[in-house]
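**Q** Sequence first, predicted coordinates after that:
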Amino acid sequence: MTFRHLFLKNFSASSANTHAVYTKHDVYTHIAYTVEQFLMLPSITLGNHEYEKSGEVYIPLSICQQFYHNGSLSPANESFRIDTHVDEECSLIYPLHPFSTITANPLNFTLHFERLLAVTVKFTLKSVNLETVQYHELPDCYVFNIMITFDNKPHSGRIGIDLDNDVQIYECRDWTVTGASQRDMYIMVLFDIMVILILLLSLLLCTRSVKAGVLLQFEYAAFFSRRYSKRVSFSDRMEFINGWYILIIVSDVLTITGSLLKIIIQLKAMASYDLCSILLGTGTMFVWIGVLRFMGYLKKYNILIITLRAAFPNVIRFSCCAAMIYLGYCFCGWIVLGPYHTKFRTLNVVSETLFSLINGDDMFATFKNMQQKSYVVWLFSRLYLYTFVSLFIYMVLSLFITLITDTYDTMKHQRLDGEPVSDLQAFIMQCKDPPESGHFSVNETRFLMCCFTHRTCGSDD
């Protein structure tokens, strides 16, 4: 935002996506304004921005125009001749070079507007982030590669202007910090190492438990097939695999990786802030979701977990069917309404708009902003929006909620009337001591403890 206000003429935050020029004079004026601000930067900036150097020479600002190799247009005669090969011309302006006031074309740089595709202004700035000093961390040195684009690809008489910058973060080469201790940084590194070691232990234990469950599942399936000549159902097989352990394993892997990246960033070896934050944030989310596991031990509080687990297969199947209808509306809106409505210009924006409509958000604006240049398309948009809202809010969303509420009622009645016993539960119920008792005894039943002792029962056992 700072660079946009510094280098874009007449920029305002409200016009960030619509900043544009409409005359040749304005194009030259805006380019000249950017160059002037660049040359005057040390005396006008509120930050500590400076020019990039290559050795002892400042890196210049470059102005490049891309245009068709050759061509002539005659709209009045409805004729044109275009060579679609793209040429590029560039002009370099070095910092600390005298620059006059703005005129119609102060750069002596002629643009080929009839064939012009784009004009790009590129330059590099450096800065130091002093904010981290107060947190007892070494400041970072930033390199900003800034590019301002004047986009004329549509050739519509409107040239959009946008500024983009790519930041690279490095450890400053020559620094001296007085009045602050760097011990806090190393304490944080030691804390991260301790967290990693604890998570590695957790990962090892959970992996071992999952492996034991999988082995026991195969042993039970083989025994059941041999003893009763029956196949073990998928739901019974999943009883041997603890989903909470899988969640903890994923959380540990994400947090360990994120913590290693965090240590590397703190040591100024790299600056992958986005990846580090995604890993740590997702790992933290899974940790807090895992706290629900302990609520499952309280019978009055585990109804949410039981309901979600029971409803999950039906919800997934229902969502797959509803997604087909949703995608159909997305493609239809993008193809038909895209030229007439800003909320249907791209497939991604269409999906966001329709999802907002399902939740009752921004509904009036979606109807109101439809352009009425074509009565047929306007009438189609009304039919399209009314049918989508009616179908998804009154039917699809209601059915989605009904699936979950029905599952909740079913689980509630099962808790009162007693749950149906599966083959696995019936097999376990033959034990004199239930699994949750912590100890097991073998009575005179022939095959009572085969699965719990990890032995294969023979015909004579």
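**A** That came in fine, so what should we check first?

**Q** okay, CA-based contacts and neighbour counts for the rest of this
**A** Will do.

**Q** is it true that residue 120 lies in a strand?
**A** Yes. Residue 120 forms part of a strand when assessed by DSSP: H, G, I helix; E, B strand; the rest coil.

**Q** Next one: it from residue 67, what distance?
**A** Shown here: residue 120 relative to residue 67, a distance of 12 Å by Cα to Cα, to the nearest Å.

**Q** hold the first one in mind and look at this next one:
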Amino acid sequence: HVNYTWDNRISFSHLFLLGWDSTREINAYPPGAGPLAVYKIDEFYNTLDYAIAGYSNISNAIGPYSYNNEDNNMTDPVFCMFNYKEGIINGFNESYEFNSEIVETCLNFSKVENEDFNSETYLKEAGLNISFSALVRAKLKFAIKTINFRAAGPITPPDCYRFDVEIIFDNEDHDGQMSLILEAEPYKLQCKGDKEYTTDNQIDQILRSILNILVIFICAASFVLCSRAIYRSQLLKELT
């Protein structure tokens, strides 16, 4: 389960993160590459556009991914911003206006079919002008469903999962480097609908059943012997 979750997270990183490469998949010290981050305003919007493009073309992925609804139509990803209520920096004269209260603002990114999505234009038309001096972090959120066949065995059927994906733009340090992080939280679902699970490996089933019965018998015998030993130790204690 852990490996499956990690492997899907890597796949999502390739599909949705602009600038992701294979050197970031290996945990090494010192790391093989610096932190994945954006440094320019146009890079911020390009990263959003890349993620939306990957999400809208999920059918092009090798992985058996689907959208989070019953008819497999694309659901709108949600974009959320967390801003200081007031954060204006005038570095030229060392002045500022600041209110540390954080305000959350969210909206759906609705993509028109067969048209390229432009996040900068979309946000401006929605009346949201991002002030990067006040922006603490931003998140792009969507969900993807998949089924894991590898977990299936002679007795165990395949597993169904939903991954809640979050692409996080972390600007808390306000140091000119906005870190880019992808989180994919797995949730195991109850498989439903039309499904068929067929196995013809009867020998494997028989051997597995024999092993289970043998384990139960050994555990029961061990319990009886342990209980007998405890009982006799109590009798010996009373005699001495």
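**A** Yep, it's here. Just so we're clear, the structure is a prediction, and the values are computed from it rather than from any experiment.

**Q** the more surrounded of residue 120 and residue 67 of the first structure?
**A** residue 67 (25 against 19; other Cα atoms under 10 Å).

**Q** got a list of what the residue mapped onto that one from the second structure touches?
**A** Under the alignment by TM-score structural alignment, residue 67 of the first structure pairs with residue 83 in the second structure. By Cα atoms under 8 Å, 6 or more residues apart in numbering, the residues touching residue 83 of the second structure are 102-104, 134-137.

**Q** Equivalent analysis for residue 65 of the second structure, please.
**A** Listed by Cα under 8 Å, 6+ apart, the contact set of residue 65 of the second structure reads 58-59, 144-146.

**Q** And the counterpart of it in the first structure, how far from residue 162 of the first structure?
**A** Matched to the first structure by TM-score structural alignment, residue 65 of the second structure sits across from residue 49. As judged by Cα to Cα, residue 49 of the first structure and residue 162 of the first structure stand 21 Å apart.

**Q** quick one: the strands in the stretch 351-461 of the first structure?
**A** Secondary structure of the stretch 351-461 of the first structure by DSSP state E, counting those that start in this stretch: no strands are present.

**Q** So which residues of it form helices?
**A** 363-368, 375-391, 397-417, 423-428 (DSSP state H, counting those that start in this stretch).

**Q** I'd assumed the match of residue 67 of the first structure was in a strand, is it?
**A** Yes. Membership of residue 83 of the second structure in a strand is supported by three-state DSSP.

**Q** Tell me, how many residues neighbour residue 86 of the second structure?
**A** Neighbours around residue 86 of the second structure, by other Cα under 10 Å: 18.

**Q** Sorry, wrong one. I was asking about residue 118 of the second structure.
**A** Residue 118 of the second structure has 17 nearby residues by other Cα under 10 Å.

**Q** Now do the strands in the stretch 101-250 of the first structure.
**A** 116-129, 140-151, 159-171.

**Q** any chance of the ones you listed in CSV, plus distance to residue 317 of the first structure?
**A** Formatted as CSV, the strands of the stretch 101-250 of the first structure follow (distance: least, Cα to Cα, whole Å):
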stretch, distance to residue 317 of the first structure
strand 116-129, 48
strand 140-151, 45
strand 159-171, 43
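
**Q** closest one to residue 311 of the first structure among these?
**A** Closest to residue 311 of the first structure of the strands of the stretch 101-250 of the first structure, according to Cα to Cα: strand 159-171, at 45.7 Å.

**Q** which strands and helices sit next to the closest one?
**A** Here strand 159-171 of the first structure touches strand 20-21, strand 140-151, going by 3 or more Cα pairs under 8 Å, 6 or more residues apart in numbering; DSSP states H and E.

**Q** Quick check: which element contains the spatially most central residue of the first structure?
**A** Centroid check for the first structure by Cα atoms, centre = their mean gives residue 278 as the closest residue, at 8.3 Å. Using DSSP states H and E, residue 278 of the first structure falls within helix 273-290.

**Q** Go through that helix and flag the buried ones.
**A** Neighbour-count burial for helix 273-290 of the first structure flags 276, 279-281, 283-284, 286-287, 290 (criterion: 16 or more other Cα atoms under 10 Å).

**Q** Okay then, goodbye and thanks.
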